[in-house]
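Q: all I have is the shape, not the residue letters:
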């Protein structure tokens, strides 16, 4: 098996097992203060280090507490991953907050604000699809 393929497979297994542990294995109340989604798992080529990117749906204070709880549980998680995946040496686990969904929602909000402003100025009629208006003049 190619080394890259093995790393991908281990990353997928870590993601699956970590999801299970987040739901049922970690008892720290801080971890359960928000909705946690694992967005990405990066494993180093030597399988010694693992970055787990999570998105947390909570207020900023709750998000910070969830991240503290995850960092506190990382050694427990490492041991459990080693046992569940039957690895001689489980990778060191580090959690990172993924703000991609948050940024995406922010961009969508800004685009919505821009559309409302353009409608108020009369640049586009209310309820029209600006993209369709651009293509209406083109021959089919």
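A: Now that the structure is in, tell me what you want to look at. Just so it is clear, the structure is predicted and the values come from calculations on it, not from any experiment.
Q: switch to C-alpha atoms for all contacts and neighbour counts from now on
A: Noted.
Q: contact partners for the residue nearest in space to the middle of the chain?
A: When Cα atoms, centre = their mean is applied to the chain, the residue found nearest the centroid is residue 39 (3.0 Å). The contact partners of residue 39, taken as Cα atoms under 8 Å, 6 or more residues apart in numbering, are 52-55, 98.
Q: quick one: which of those residues is nearest residue 82?
A: Taking Cα to Cα as the measure, residue 82 lies nearest residue 52 of these, at 15.6 Å.
Q: show me which residues of the one helix or strand that closest one maps to are buried.
A: Residue 52 is part of strand 49-57, with elements assigned from DSSP states H and E. Neighbour-count burial for strand 49-57, with 16 or more other Cα atoms under 10 Å as criterion, is recorded at 50-57.
Q: second structure for comparison follows:
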């Protein structure tokens, strides 16, 4: 039962954080950011927010620093929008699954070309 609620809360946090980052944050260091997923612990004390950032490593690091600096603002706004007794602590991480998937796709394409030859 707790896992179902954590999943629903995670989806709501994902939706609200996406809107907050796109519309409310005015930091120029934040580039094009997509919230790809949110994992919430069963006791709703922590939420790992997985991000996909368009750009090079410097742009990714600048975006992560800006989001860490805006963590308090994001958490307070999230508390206003999502009605929970305690707002989870936000932990931002990069989602490497998209890059990993494209790498695997490229390798499979090379294998297919080698088999044709």
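A: That came through, no problem. Everything numeric in this text was worked out from a predicted model, so none of it was measured.
Q: TM between them?
A: The TM-score (TM-score structural alignment, normalised by the length of the second structure) is 0.89; 117 aligned residues with a Cα RMSD of 1.5 Å.
Q: and the residue nearest to the centre of the first structure, that's in a strand?
A: Yes. Counting by DSSP: H, G, I helix; E, B strand; the rest coil, residue 39 of the first structure is found in a strand.
Q: so where in the second structure does the helix or strand hosting residue 76 of the first structure end up aligned?
A: Under the criterion of DSSP H and E, residue 76 of the first structure resides in helix 74-85. Across the second structure, the stretch matching helix 74-85 of the first structure (TM-score structural alignment) is residues 71-82.
Q: thinking again about what came up before, which residue in the second structure aligns with the residue nearest to the centre of the first structure?
A: Per TM-score structural alignment, residue 39 of the first structure is aligned with residue 36.
Q: can you check residue 15 of the first structure too?
A: Correspondence of residue 15 of the first structure to the second structure, assessed by TM-score structural alignment: residue 14.
Q: ok, and the closest non-adjacent residue to that match?
A: Using Cα to Cα, 6 or more residues apart in numbering and skipping the chain neighbours, the partner closest in space to residue 14 of the second structure is residue 38 (5.9 Å).
Q: residues near the one you found, how many?
A: By the criterion of other Cα atoms under 10 Å, residue 38 of the second structure has 26 neighbours.
Q: surely residue 10 of the second structure is in a helix?
A: Yes. Counting by three-state DSSP, residue 10 of the second structure falls inside a helix.
Q: please report the distance of it from residue 78 of the second structure.
A: Distance, residue 10 of the second structure to residue 78 of the second structure, using Cα to Cα, to the nearest Å: 12 Å.
Q: can you pull out the helices in the first structure?
A: 3-24, 60-72, 74-85, 100-120, 130-136 (DSSP state H).
Q: including distance to residue 92 of the first structure, could the buried residues of strand 49-57 of the first structure go into a markdown table?
A: Output for these, formatted as a markdown table (distance: Cα to Cα, whole Å):
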| residue | distance to residue 92 of the first structure |
| --- | --- |
| 50 | 6 |
| 51 | 8 |
| 52 | 10 |
| 53 | 14 |
| 54 | 16 |
| 55 | 20 |
| 56 | 21 |
| 57 | 25 |
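Q: just those now: which is nearest residue 104 of the first structure?
A: Distance to residue 104 of the first structure across the buried residues of strand 49-57 of the first structure (Cα to Cα) is lowest for residue 55, with 12.2 Å.
Q: which residue in the second structure lines up with that closest one?
A: Alignment note (TM-score structural alignment): residue 55 of the first structure maps to residue 52 of the second structure.
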